[in-house]
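# what follows is a predicted protein model with its sequence.
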Amino acid sequence: MRWCGAWWCVCLALVAAAGVGARSIASRHDERPKDCEWERYAPADASGGGAGAADDEDASALLLGCRVRTIAGTTGLLGNLSAALVDRITALRLVCSDVLFFESSLDAPAGGGGGGGFLAPLRRLRDLRVEHCKIRHVPAGVLAASRALRHLTLRTHNTDWSAMTMEFHPDSFRGLAELRSLSLADNNIWTLPNGLFCPLASLAALNLTRNRLQDVSEMGFSDWGNGPTAPGKSCNAGLEVLDLSDNDIMTVSDNALSSLRALQKLFLQDNALTQLADRAFVGLQGLQVLNASSNQLVALPPELFQSTRDIKEVYLQNNSISVLAPGLLEGLDQLQVLDLSDNELTSSWVNRDTFSGMIRLVVLNLAHNDIAKIDAHVFHDLYSLQILNLDHNSIDVIAEGAFSTLSNLHALTLSHNQLTLIQPYHFTGLYVLNQLFLSNNRIKDLHPHTFENCTNLQDLGLSANELTEVPKAVGRLRFLKSLDLGENRITKLSPAAFEGLDQLYGLRLIDNAIMNVSRDDFSPLQSLQILNLARNRLRHVEAGAFSATPTLHALRLDGNRLADLGGLLADLPALIWLNVSDNGVQRFDYAMLPRSLEWLDMHKNLVSELADKYGARASLQIKMLDASFNKLSEVDDNALPDSVEMLFLNDNLIHTVKPNTFFKKTNLTRVVLYANRIEKLDLSALTLQPVPDDKELPQFYVGGNPFYCDCHLEWLPRVNQMSYHGVRQYPRVLDLDSVQCRLAHARAGATRPLLDLRPAHFLCPYDSHCFALCHCCDFDACDCEMTCPDNCTCFHDHTWAANVVDCSNGGHTSVPAKIPMDATEIYLDGNQLGELGSHVFIGKKKLEVLYLNGSNIAAIHNRTFNGVKSLRVLHLENNRLQELRGFEFDQLANLNELYLDHNAISSVGNQTFSVMSKLEVLRLDENRLSEVAPWELAAAVGGGARVSLEG
């Protein structure tokens, strides 16, 4: 019972502590300043000491991250917090606005002491990070109040503003004796005052990358002074990491870093270095890593590494080094990584003495140089070497036993050289080699015993050579996993060529000249999972040719000349990935495919139907199907597996997509139907099962089709809104902006961009129509019956709100009597109408646009336009009108546009335009008017109308 009681007390204590913690978090959120976030702070330099007070202190530590316009805003943020909460802040992250240019200033402490500054309230601050604040100057002692500071980052990104540089006072960092890491990257710093970093007695890491520094000797890292008898001031002796990369440094002079006796890592890459002095690294006895890559070095002095005998990694790639001075690397018996790639080294400087004594070297990279031959003793002492890269050289000679001492070599790369013949002695002694790459040479043959000393090979690359058959030498490689023979001249295969390769996992034979595959060619490859036979000349693959490789997962047969897939894929129960594109396949049925298949690419063939005669489609698991660039003419539900997620049917001959084609395809994410011959597309063709709210709608692409945009296609421009205002049952069509439409009524333009069209443009032709509520149609004597007049064509939109009657050029001598009363646009241009009698448009109360131009009209009666009060646009140009008396348009108060140009009008009555208060365009040019004042016309029709009187 006593034990249970104690346990119960502990539980109560834990619950109480949790409650206090919860209240503490809640209170922090209550006091969170605007644009700030609280986080728990994990110290980056936590020591491995004991528990106790230090642990209790860290447990209460907080990080405050704020977005501010300038640093000046920090004082106000901290002033709104309680003193207790401020005292718990051990890390502060300030991010200034990087959108607009606001200059920030760091105010010096009052009186130059150490008790002022904007961080004065943060007594426990250990970590300060300032990002994007445009600071020009760091005053003396500006951070002196933060004596506990361990990590400081000032990253202004001044490089975004070339005129904005950062400058320092020699005492900028006074008072920061506990600082361990300092990052001044991305500040556009050009110079540093002498002794700037001397107050930082505990500094271990200094980052000055991406600035404009030019001279290392001016950074205060040298204690050489006037020599051993009169040394200079020694600062930062404890610095371990110095990053000077991506600056403008051109040289490192003698003794420039001599005070940095604890330095372990020096980064000088991406500068403009042309010279490293003989004694550049004097004093750096502890240097472990040197990176001087991507510079302009041509040569290195022989004494460069005399003071850094324990160095482990040297990176000198991407320079212009053509000379390795004798003795340069002598004595570097601790070196493990040496990268000299992308230089201009020749065989003259890579010889028996170059790497002498480097007994611990593990990685050597000599790629992208001008080495022409490998002598027998070049790598004599490198018995620890595991990775050797010699690709992209000019090697055509490898001496006998050149690699014989490399007993630990695991990977050897000789690609992109000039090798023509491989002999057994080339790889003598490489007993543990498991990767060998010889691609892109000019190898015509391999000696049958080439690999007898490296039988543990697992990866062999022989692509892009001049082999005419599978080399017999590969048969000895019992542990081979991958074999690359692509881009050669191999013409035939045989079972004997792969005998012994029963562990081969991947075989690449792309870009050869193979014409046939027989049933037993791959029979020895019991473990094969990836086979690439793309871009050969295959015309025939014997049925069951892959049956002996039941573990095959991926098969590429694209770019061949196959006409039929029948029997090709039998007995492949593990096949997941198949590419048969760019062949001549004409017949396809889902029964040809294994049920395990998930990825099928069959584009660029001659398939006219995705057939499923045996009902195999339902059991398939295909997720990606690419049948583009074929000869498919229609698509329906039975043509597609229900499991499909990504479907590519572009560039076919598809003219029909049947209703509910995609209804059962619940996993769809993308469907590409562009560049087909689809003219008509019913909304039901794209209907889906309701898509859950937490799932993205499928993406469709339908551009590049010759859509006939009649009244049945009016839904297409608004299809993307349908699922947002109702059931999510339609896809997102992402290329509506590229869809072009042929219109039923050609007067609106033969082809128009879909998104430029209004609902009234989507029209269907009709001969007659009777509304459901119209009861007098049987007697042919009522307004609600619409019959298209002789020699006219009539169109309507899907709601019958638009009703277009086109009688242009119909040979009419009078206005047809049976124009539907609901007509909204009437075209009567190009006829011979003579005089327009009274009431000829009576009852056309919905008429908005009327074309009467070019119809030989000589006169207009006073009631011609009676009853068409909705008319907005009237075309009467190119007729024979001689005068306007004033009564012709007195019914057209809503007219916006009136075209009377190119007539013979000589006089205009004063009241002609008086009722047209909404007129915006009036054309009277090319008439015979002589006494009409433009300002009078403008006044008559209202001040906003454009009046044209030219000619």
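Done, it's in. Residues are numbered from 1 along each chain as shown.

# CA only for contacts and neighbour counts going forward, please
OK.

# and Val99, how many residues sit next to it?
8 (other CA atoms under 10 Å).

# return the distance of it relative to Leu557.
With distances taken as CA to CA, to the nearest Å, Val99 is found 52 Å from Leu557.

# hmm, who's touching stretch 248-255?
Outside stretch 248-255, the residues within contact range by CA atoms under 8 Å, 6 or more residues apart in numbering are 211-217, 222-224, 271-283.

# the strands in the stretch 701-850 of the chain, which residues?
Remark: strands assigned in the stretch 701-850 of the chain by DSSP state E, counting those that start in this stretch are 707-709, 732-733, 740-743, 751-753, 764-766, 768-770, 785-787, 793-796, 803-806, 825-827, 835-836, 849-851.

# ok, now the stretch 401-550 of the chain?
With DSSP E, counting those that start in this stretch as the criterion, the stretch 401-550 of the chain has strands at 411-413, 421-422, 435-437, 445-446, 459-461, 482-484, 506-508, 516-517, 530-532, 540-541.

# and here is the other one:
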Amino acid sequence: MRVLAAFCLLLATLLSDALTPSCPTRCHCQLEDERWHVTCKWDRIPSLDVLSALPVNVTSVTIQCSDNMATSHYAAGMFTSFHRLWNVTISNCRSADSSSPPVVMTRNLPFLRSLQLEHLGEWKHIDDSVLNGSSALERLVLASNGLEKMPSLCHLTELKLLNLSSNRMSNLQWLSACSRKLVTLDVSRNRIAQLGRHQLKAVGSLRVLVAAHNMLQIIGDDAFDDVDNVRELRLSNNLLTTVASLPSQLEQLDLSANWLPSVPSVISRMRHLQYLNFSDNRLEQFHFDCLRESASTIRMLDLSKNRLSLIGLANSLTREMKLSSLEVLLVVNNRLERFDLKGLEFPALKKLDLSGNHFPDVRFSHLKGMPNLRSLRISDSSVGTVEDDAFVSSTQVKELCLAGNLLVQVPKVIRMLTNLTTLDLSRNRIEAIPKFLFDNLPAMSRLNLANNHIVGIDRYVFTSVPNLVELNLANNAISQLSVNCFDGLTNLKRLHLQGNNIGDLHGVLSNLDRLEYVNVSENSISSLNLKILPSSLSHLDASRNRITKVTNFLHGLRKETWLREADFSFNNIQQLNADSVADTLRFVNFSHNSIEHVQARSFFNCTQLTSVDLRYNKLRTIEASALQLRPTNSTASTLFYLSNNPFQCDCYIGWLSGPNNHNNNRDDGIPSLLVADRDELSCTPTARKDSDKSIVIARAPIETFVCAYDHFCMVDCPCCEFDSCDCNSVCPADCSCYHDATLTLNKVICSGADIQPKNVPMLATEIRMDGVSIGGDSRRIPRNAFLGRHRLHQLYLNGSRIGRVDEKAFNDLAALWLLDLSDNELETLTGSEFYKVPKVTHLFLHKNRLTTIGDYLFAQLTNLRVLTLHGNRFHYLPPKVATSDAPHLRTITLGQNPWKCDCGDKLLLQNWLPRNRALVPDHESLYCQEDLTAPANGSTVLRLLPPSKGHHFVKVNFWTFLIDLNRTFCRPKQVNPTSADRREPQQAEEAEEEKGEDDDYPVESSSRQNLVPLAVVVSGVLTVALFSVLVGYKVCKNLRRKKFYKHYVGELGTGDSSCDNGNYSLPTSLLQHDLLICCSWEERHWVEQQLVKRLEDELPYHRLCMLYRDLFDEGLPERRTHQRVADELIAAMERSQRVIAVLSDSFIRNEWQQTAIRIAFNHLLRDRQRNLVLILPNQLAPDMDPILAHHLRTNRCLYWNEPLFWEKLRDSVPEQFAHDLVPSESSNYADMYGTIVPSHFV
């Protein structure tokens, strides 16, 4: 039977699960009374297929979209399959089709009772047939959809609530189309300007009408004749100036934020008013007579934010008035100077707010007739005194606020308010608190005396206020707290003392056993003992004081405190230890102090610690042990903030560069230490020359974090007491030594010191002896110079004038991987110097005098990866490099060496380098050189070329020789360049231009081999060509009237760089002048005499080109096209450092109208490197050409008649070029052809 029962139960469960429909993603489906309620939160409404997953018997669907920019698609009758649906709510799902409003989806839902569509896009209008088939609808909300017109909706006969708020409707005319059963109508936040009888005549059953935030100005006499049963009318935030009629049964009326100048007379006829709001209008006086008809029903009256200067009865002498139901009266922010309520009674009034007025005092007459008053607020009203009988008739007051007034003492009248629970006297001028004043107020729980002038608290002020929970004495001038002054506050929980002059707490808080929060910030406290604080304290704010030390002297003698949060920021605390931090703290802030040291285990006992802020202190170092925490079962991480401290990159902070979680092993019970701002931490290196530049700790290598030492001995060293001990490291004199936290790194920096290798510690891992005279006058490294330093990894001996390295000089340096011998005077290395140094991967030999290196070097250094040989005297590539005896070599530098290059492929460099170019980072700067003063024996083909300018040797880029000269000068037998080599000539020429003649290494030549006849032919051709060039140049130089410009530019209009029909071409470097002068043809002689002559004949003798002297001496040519003339002028501008234009009236009338001139000057707008200087002989007309006006605005303008014209002009023109006026023939040749003979000459 049990088995059968279990089987039946299992079967029922399975059937239940099978019948339970699946709920769509991001939807919540809830079953109540066999009806499903579905709530979905999507970015947008997905495809309609999703709705098919909903249960058929769903009765309520709510869809909310979160993406405001996404659009959704709606279809007519999309919910038709859910025939029992009675509620649909869709919000913030914008429709993709504005022409088809989403309301069409609710057609043919006969049981639909509620439809709410909000923020679904801009509809403007909808058709009357959109809700066909949903005649049972009772609640319709179409808010925030941009509707401008509404259909009649007459077929919705059961509609009770209609909300059309936040649309754009301007009238309610559609309401009058048919009779309705509407009870609530909300048309707020539209553009309705009028409410008339003809609009509301069909909604006689209306009870609530909301038309706030519209544009109503007048309510007419007959506006509500047909809706007399309205109980609630909200017309706030309109432009109403006149209200002529109101529904007679009205109970709640809101006319706030309008422009009413007076109380509408219709108010006096209201008999059922309970809530009346006239706030934020323009009322100047208010008479309670208007409320006589509703005196027994009115419960709340708000007259705030008006211009009231008078309030009371119109005639208090003849008729008295009792408002028996009024409970709340608000008259805030008016202009009342007197408050005369004579003849008025408020027996039920509980709250009266008169704040923001102008009462000089508080009198009995103000509160007369208010026996049940519970809350009275008269703040910011200039009250100076409170009369003794003010509260005679209102002794039940529980809340009294007199803040922001002119009181100089605490009103004694408060003694009679025995039920008082809250008293606010802040922002007055009170200087002292009388003794025993609060003893008769046993119910008072909150007292606020902040922002006064109180200077001290006597011990008898709070002798018996047992129920006071919160006391605020902030921002006074309190400098003295009497002993036990707070002992009478046995239930005090919150105490505010910030912003005073308190120097010491003197244990005044120790007896407050229920105190939970204390704020003593912005005082003058210099020391703080945590154990004199009450044990119940959980939050302490002691920031912005003068605290130098936080102590815990009575630790262990008193019961444990409950302190959870403490703020000690902006003080002068200099160090932290275990006594500075309470064990129960969770959040502690020590930022903006002067903390220089945090002792080990300062936070060790803080097992609940969550966050520690140590930012903006003076920490130069911090050990991991300082932040160590006691092992617990908690898996939570403790966040430490350490940024903005002047950390030094010493060995104690290296742990900060590792993983963020200092302890990632949660199984050992040690809490995880997480530096929250680890990526923002930086430190200043201690072992670097640029120690003033900080580096980011998280990205710094571990070798950065070292500590300086004079001497240290390893922990397990047996000979520390002896003078000679290998494991006792003593830093040599004039050296700087550093070690890391684990003593595995030992740097010895002796740059430029007078020291020998034998004085360096044996355990050194890095030795820097650059600039050290090793070996004295012999300038050599002796045999076994560094013997026994088995931990040495890096050795720097660069710049030490070493001329020789003995055999086995680096013997037995088994761990060495970097050796720097650069910038010395080494002439040879055989390889025997590197005996038993197999791990060297980096060898730096650049900038020596090496001509070769022995083959044995590569046999010893089998792991060599980087070899630098640039800046030596190599003629030939070492054979072992070319024969691949260095299998691990990845980088080798060969630049700045006088390499030999010759025809064919007999030299190793010419064969090896094209195939191994990737190994040589400076391969583009390799040069072939030949010394022309050396003997001819062994010379190369380069001896046939002319020497480099100013030198006695020939220098050609390696790739130029390999690709060009090796094809032209040499015989057919030559190196076949690869496809990559064919791209090298341009790179070689660029490299040769950059390098120029920086390297002055003389080279020897190899054999000319049957090239003497060819050399004779080449020399003859060169001589003839050079003579022809010089003759052509001399002829061009003497052309008539082409002064300086014709010497260097020639006629460019024909498309070539010729001088008079193109017989001779000058190099571009000579085609330059200082100034181009443009002026009008009529004023050319005046400009030449007054301006050009002085610039040419006086220092610094500027080189000028003049428009009508050197370019077009007969005026602008008419036979040429405008473009060709413009090209000539632009070419002259491009060869000028500056362009000067004499902008006269004649130039503007004539030259400026020429198309060629305008084209050339438009070119200057694009080419800002050639600035334009404008000289103005006189004032110009204001209506000038826009382009010319742009030139005037963007360039320098000088007036010819101004006193300092010539000084300003000379400041505006550039300095003269330094090249010779008449270059020599040899320099012309070098400028044109360099040191390479063109192939066409050959």
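Okay, I see it. Computed from a predicted structure; not experimentally measured.

# could you tell me the TM-score of the two chains?
For these two chains in superposition, a TM-score of 0.79 is obtained (TM-score structural alignment, normalised by the length of the first structure); 872 aligned residues with a CA RMSD of 4.7 Å.

# sorry, back to before: out of the strands of the stretch 401-550 of the first structure, flag the one nearest Leu713 of the first structure.
With CA to CA as the criterion, Leu713 of the first structure lies closest to strand 530-532 of the strands of the stretch 401-550 of the first structure, at 45.3 Å.

# output the residue interval of the second structure matched by the closest one.
Residues 470-472 of the second structure are matched to strand 530-532 of the first structure when aligned by TM-score structural alignment.

# and that stretch, how far from the first structure on average?
Taken over the aligned residues, the distance from stretch 470-472 of the second structure to the first structure averages 1.8 Å (mean CA distance after the TM-score superposition for the first structure).

# select the longest helix from the second structure.
Taking DSSP state H as the criterion, the second structure has its longest helix at helix 1012-1037.

# distance from the next helix or strand after that helix to the middle of the chain?
Scanning forward in sequence from helix 1012-1037 of the second structure by DSSP states H and E, the next helix or strand is helix 1045-1048. Between the centre of helix 1045-1048 of the second structure and the centre of its chain there are 57 Å (CA atoms, centre = their mean, to the nearest Å).

# residues in the first structure aligned with whichever helix or strand comes after helix 1045-1048 of the second structure?
Next helix or strand after helix 1045-1048 of the second structure toward the C-terminus (DSSP H and E): strand 1073-1078. Under TM-score structural alignment, strand 1073-1078 of the second structure corresponds to no residues of the first structure.

# ok, now stretch 532-543 of the second structure?
Aligning stretch 532-543 of the second structure against the first structure (TM-score structural alignment) gives residues 592-603.

# could you list the residues in contact with the matching stretch?
With contact meaning CA under 8 Å, 6+ apart, stretch 592-603 of the first structure is reached by 565-582, 619-630.

# chain center to it: distance?
The answer for stretch 592-603 of the first structure is 28 Å, by CA atoms, centre = their mean.

# quick one: the helices in the stretch 601-750 of the first structure?
Applying DSSP state H, counting those that start in this stretch to the stretch 601-750 of the first structure gives helices spanning 719-722.

# the equivalent of Val461 of the second structure over in the first structure and Ala204 of the first structure: what is the separation?
Correspondence of Val461 of the second structure to the first structure, assessed by TM-score structural alignment: Asp521. Taking CA to CA as the measure, Asp521 of the first structure falls 63 Å from Ala204 of the first structure.

# nearest to Lys312 of the first structure, of the strands of the stretch 701-850 of the first structure?
With CA to CA as the criterion, Lys312 of the first structure lies closest to strand 732-733 of these, at 57.1 Å.

# mean deviation of that closest one from the second structure?
Strand 732-733 of the first structure sits 3.1 Å off on average (mean CA distance after the TM-score superposition for the first structure).

# show me what that strand is packed against.
Packing partners of strand 732-733 of the first structure (3 or more CA pairs under 8 Å, 6 or more residues apart in numbering; DSSP states H and E): strand 699-701, helix 719-722.

# next one: it to chain centre, how far?
Computed by CA atoms, centre = their mean, the separation of strand 732-733 of the first structure from the middle of its chain amounts to 20 Å.

# whereabouts in the second structure does it align?
Going by TM-score structural alignment: strand 732-733 of the first structure matches residues 674-675.

# show me the contact partners of that stretch.
Stretch 674-675 of the second structure is contacted by residues Ser637, Thr638, Leu639, Phe640, Tyr641, Leu642, Asn660, Asn661, His662 when judged by CA under 8 Å, 6+ apart.

# gap between the aligned residue in the first structure for Thr385 of the second structure and Val474 of the first structure?
Matched by TM-score structural alignment, Thr385 of the second structure corresponds to Asp445 in the first structure. As judged by CA to CA, Asp445 of the first structure and Val474 of the first structure stand 12 Å apart.

# just Met592 of the first structure next, same as before
Noted for Met592 of the first structure: a distance of 34 Å to Val474 of the first structure, by CA to CA.

# for Pro524 of the first structure, same thing?
Here the criterion is CA to CA. By it, Pro524 of the first structure lies 13 Å from Val474 of the first structure.

# shared neighbours, the two?
Counting by CA under 8 Å, 6+ apart, the residues touching both Pro524 of the first structure and Val474 are Phe498.

# who's more crowded, those two?
Set Pro524 of the first structure next to Val474 and count neighbours by other CA under 10 Å: Val474 wins out with 24 against 20.

# contacts only, for that one.
By CA under 8 Å, 6+ apart, the contact set of Val474 of the first structure is Phe451, Phe498.

# can I get the helices and strands packed on strand 732-733 of the first structure in TSV including distance to Ala904 of the first structure and mean neighbour count?
Formatted as TSV, those follow (distance: least, CA to CA, whole Å; neighbours: other CA atoms under 10 Å):
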stretch	distance to Ala904 of the first structure	mean neighbour count
strand 699-701	54	21
helix 719-722	50	16
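
# I'd like the ones you listed laid out as CSV, including distance to His169 of the first structure.
Formatted as CSV, those follow (distance: least, CA to CA, whole Å):
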stretch, distance to His169 of the first structure
strand 699-701, 59
helix 719-722, 61
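
# so which of these is nearest Gly486 of the first structure?
strand 699-701 (35.9 Å).

# which part of the second structure matches the closest one?
Aligned by TM-score structural alignment, strand 699-701 of the first structure falls on residues 639-641 of the second structure.

# average distance between the matching stretch and the first structure?
Following the fit onto the first structure, the mean deviation recorded for stretch 639-641 of the second structure is 2.5 Å by mean CA distance after the TM-score superposition for the first structure.

# contacts only, for the counterpart of Leu552 of the first structure in the second structure.
Counting by TM-score structural alignment, Leu552 of the first structure corresponds to Leu492 in the second structure. If you count contacts by CA under 8 Å, 6+ apart, Leu492 of the second structure has them with Asn467, Leu468, Val469, Glu470, Leu471, Leu512, Arg514, Leu515.
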